[in-house]
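J.: give me a model of this one.
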Amino acid sequence: MKKLVVLLLPFLLYLFCHPVHAEEAVPKNLMAAIIIDDFGGGTGGVRDFLEGEIPITAAVMPFTESSRKHAEWAHQNGFEVMIHLPMEPKRGKRSWLGPKPITNDLGPEEVKQRVYEAIKSVPYAVGLNNHMGSLAVENEEIVRAIVEVAKEKRLYIIDSGTSPKSKFPQLAKEMGVPLLKRDVFLDDISSSSHVRKQMVQLAKVTEIKGRGIAIGHVGVTGKVCSVGIFQSMDEFKKRNIKIVPVSELFSGALIEKNFIP
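T.: This next block holds a predicted model:
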């Protein structure tokens, strides 16, 4: 017994002098998702992301020549796919929305029909977010129709945050549909240095909330976006933040208890 005490004494003295706090003993499980919008549209950065090793979530615009191709390409390479649903904005060209957008002049059944068609247009989709939509997301009748289809088809929703008056959070909670909101836009300024700065912001948000969501784009800003994101990975490793598909964020304790993952 005395020999055991002698052997353990240095270890016991170390613990006495260096107490282990609970927050140190259990490392935080920090997770961030990076959604890349506009697959199916522009080509800039598409190959970089879909042949890369960062598990981005590919948000694919429906009804384009490349919708199915990009969705299948993403799925085959192990990337999660979601629908980037075009919705009417307060400003901007209608041509930016592409075919069959969700606009304020549609009735609920017409909205539902377009969402059903969008789902068929983008194979393997497990969620949806809004493309533009600052006007349409404020229309309760339109958003309710979209959320009803999402519930029926078991899709999660990401509110892209294009309007502070969006009806998505309220109606998704009411109907028990999983929803999270975008925290950071990565490429609102087209430079890789700005994307890196925004990735640091994503890391800070994730450290505070435990979860974080950023949105970037392929197309016009696609190349600078991909470069900025890839250059930021060492920072995320240093901060012990894991990049995950969006669906993995819904398994955490931060989801409202009445949401159904």
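
J.: going forward, measure contacts between C-alpha atoms and count neighbours the same way
T.: OK.

J.: biggest helix in the protein, by residue count?
T.: When the chain is parsed with DSSP state H, its longest helix is helix 192-209.

J.: so which bits of that one are buried?
T.: By neighbour count, with 16 or more other Cα atoms under 10 Å as the criterion, the buried positions of helix 192-209 are 192-203, 205-207.

J.: what is the burial count for E140?
T.: By the measure other Cα atoms under 10 Å, the count of residues near E140 is 15.

J.: where do the strands sit along the protein?
T.: 30-39, 57-60, 80-87, 125-132, 156-159, 179-181, 184-185, 211-217, 241-243 (DSSP state E).

J.: next, name the residue at the spatial heart of this protein.
T.: Taking Cα atoms, centre = their mean, the centroid of the chain lies closest to I35, which sits 4.2 Å from it.

J.: how about L128: what's its closest non-neighbour residue?
T.: Nearest residue to L128, sequence neighbours excluded (Cα to Cα, 6 or more residues apart in numbering): I83, at 4.4 Å.

J.: what number of residues are in the vicinity of the one you found?
T.: 31.

J.: do I have it right that it meets I119?
T.: Yes: applying Cα atoms under 8 Å as the test, I83 and I119 come out as touching, 7.1 Å apart.

J.: and this one, please, so the two structures can be compared:
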Amino acid sequence: MPISVQGQFPGDGAFRMKPRIRKKVRVALLLAALVAFFAGTYVATALLFESNTNLSLLARKVDSNFSATLSAAEASPLEVRKNYVRKHNGTLSWEQIEVVVTLDESQSMYSLSKSLQHGLDIPATTVREERRSRGALHKELQLSVYFDDLPIYQMLLRQKHIVSIPKEEVEEQRPKVALIVDDVGYDVRRALELLNLRRPMTISIFPQLKHSRHIAEVAHEMGYEIMLHLPMESGRHLRRNPGFISPDMNDKTLRWMLEKDFESIPHVAGVNNHQGSKMTCDRQAMMRVMTYLAEQNMYFIDSRTTSESVAYQVARSFGVRAAENDIFLDNEKNIEYIKGRLELLMEEAEHKGKAIGICHVHPATMQALQDMFSIMDERGIELVYASQLVN
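T.: Next comes the predicted model:
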């Protein structure tokens, strides 16, 4: 038998709740909302407390880790000062630990910094290193540890006094690095920025450009060594610079172009190749070039744009003083990348006693060089001109 229910659906007589029941429902809903609010507040507060606690705890873990590394490295600081600084970021609040470690002159800040960073095994933390100099006899290196871009720990390595090594005692033992700066000649402003670094470097200038002669004159007056950056046939469809030479030139044309190149740049001591991956593999072509360089008493640096180059061997067979590039430093225009390449160059010099690196006139390169010069000094590496490393 069908069941009939009336008054429960619209259009069939709306159901009317009794006043007392409506009041109880409202109270129940209000209580539920209050419970949800306080529960959410409690959870948020608990999470915030946990985040704050975790950041402070992470700072203490980093401190313990660094302290263990210092002990393992047998570092004997003259002084260690530790400070706890309250940090705030939005709703977060934590204690950052700041440590100042003063080292004596016998210890290497650079090596110690590497050990500290390699020994840090706490996940999701990053370390940023900043080197700075406080006058000729004071250096500082700061390690800042971050968790999710929040600073939780700082260690400042400070060296009050660095004893300079008497040059006459270790001249032959010090690793030597020659920096060749290529592609100079197009931009006077950048060239002057480079020269204002005021460190021994060999400036390799393109021939037959508007500013080539002026830059060479200024660089020579400031004590830099001048090199001719000789454009050679690459075998690829690349732009040909003025003063370009090719294996296809006959002897007369080749000699004429070389003479024009040398006339455009004063004070030239040597030559290195720009591009040239085709020409430097051509023994006959390089024999003609080396004949001319031998007549001019020039040295030659093989830039090694290809591993198949025979330029160095041909130069030596013609009695031309010569050497080969070890490392291109700035294939990527990124400061950290270039600093990493400079580190490889220093390691090469420390291993072999000498090394040659080629870089270019670029803001990132100049900044990386400026950052790394103090590291070279600290490691006892001597910057020299390319002419000092040729055979």
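
J.: who touches the residue nearest to P242 of structure 2 when sequence neighbours are not counted in this structure?
T.: Spatially, and ignoring its direct neighbours in sequence, P242 of structure 2 is nearest to Q208 (5.9 Å; Cα to Cα, 6+ apart). Shown in contact with Q208 of structure 2 (Cα atoms under 8 Å, 6 or more residues apart in numbering): 242-243, 260-261, 264-265.

J.: what's the counterpart of Q208 of structure 2 in structure 1?
T.: Mapped onto structure 1 by TM-score structural alignment, Q208 of structure 2 lines up with F63.

J.: narrow the contacts of Q208 of structure 2 to those in helices?
T.: Using DSSP H, the contacts of Q208 of structure 2 in helices are 260-261, 264.

J.: filter the residues you listed down to the buried ones and hand me the PyMOL line.
T.: Buried residues among those (16+ other Cα under 10 Å), as a PyMOL selection:
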select buried, resi 261+264
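
J.: now, among the ones in helices among the contacts of Q208 of structure 2, which is nearest to Y312 of structure 2?
T.: Distances from Y312 of structure 2 to these, taken as Cα to Cα, are shortest for D261 (20.8 Å).

J.: residues shared between the contacts of I83 and I119 of structure 1?
T.: If you check I83 of structure 1 and I119 against Cα under 8 Å, 6+ apart, the residues they both contact are 62, 125.

J.: distance of E336 of structure 2 relative to M257 of structure 2?
T.: Separation of E336 of structure 2 from M257 of structure 2 (Cα to Cα, to the nearest Å): 39 Å.

J.: typo on my end, it should be E79 of structure 2
T.: Using Cα to Cα, E79 of structure 2 is found at 64 Å from M257 of structure 2.

J.: and these two? Which one has more around it.
T.: The residue with more neighbours, out of E79 of structure 2 and M257, is M257; 16 against 11, by other Cα under 10 Å.

J.: which non-adjacent residue is nearest that one?
T.: G243 (6.2 Å).

J.: that neighbour pairs with which position in structure 1?
T.: Matched by TM-score structural alignment, G243 of structure 2 corresponds to K100 in structure 1.

J.: wait, doesn't its match sit right on R114?
T.: Yes: counting by Cα under 8 Å, K100 of structure 1 does reach R114; the two are 6.8 Å apart.

J.: measure how buried M222 of structure 2 is and give me the count.
T.: 12.

J.: show me what contacts the counterpart of it in structure 1?
T.: Under the alignment (TM-score structural alignment), M222 of structure 2 pairs with N77 in structure 1. Contacts for N77 of structure 1 (Cα under 8 Å, 6+ apart) come out as 50-51.

J.: could you rerun that using 10 Å?
T.: 50-53, 55 (Cα atoms under 10 Å, 6 or more residues apart in numbering).

J.: how about the contacts made by the equivalent of L344 of structure 2 over in structure 1?
T.: Under the alignment (TM-score structural alignment), L344 of structure 2 pairs with Q201 of structure 1. Listed by Cα under 10 Å, 6+ apart, the contact partners of Q201 of structure 1 are 183-186, 195, 207, 212, 214.

J.: farthest pair in these?
T.: Maximum distance among those (Cα to Cα): 18.4 Å, for V195 and E207.

J.: picking that back up, mutual contacts of K100 and R114 of structure 1, please.
T.: 62, 85.

J.: all set, thanks.
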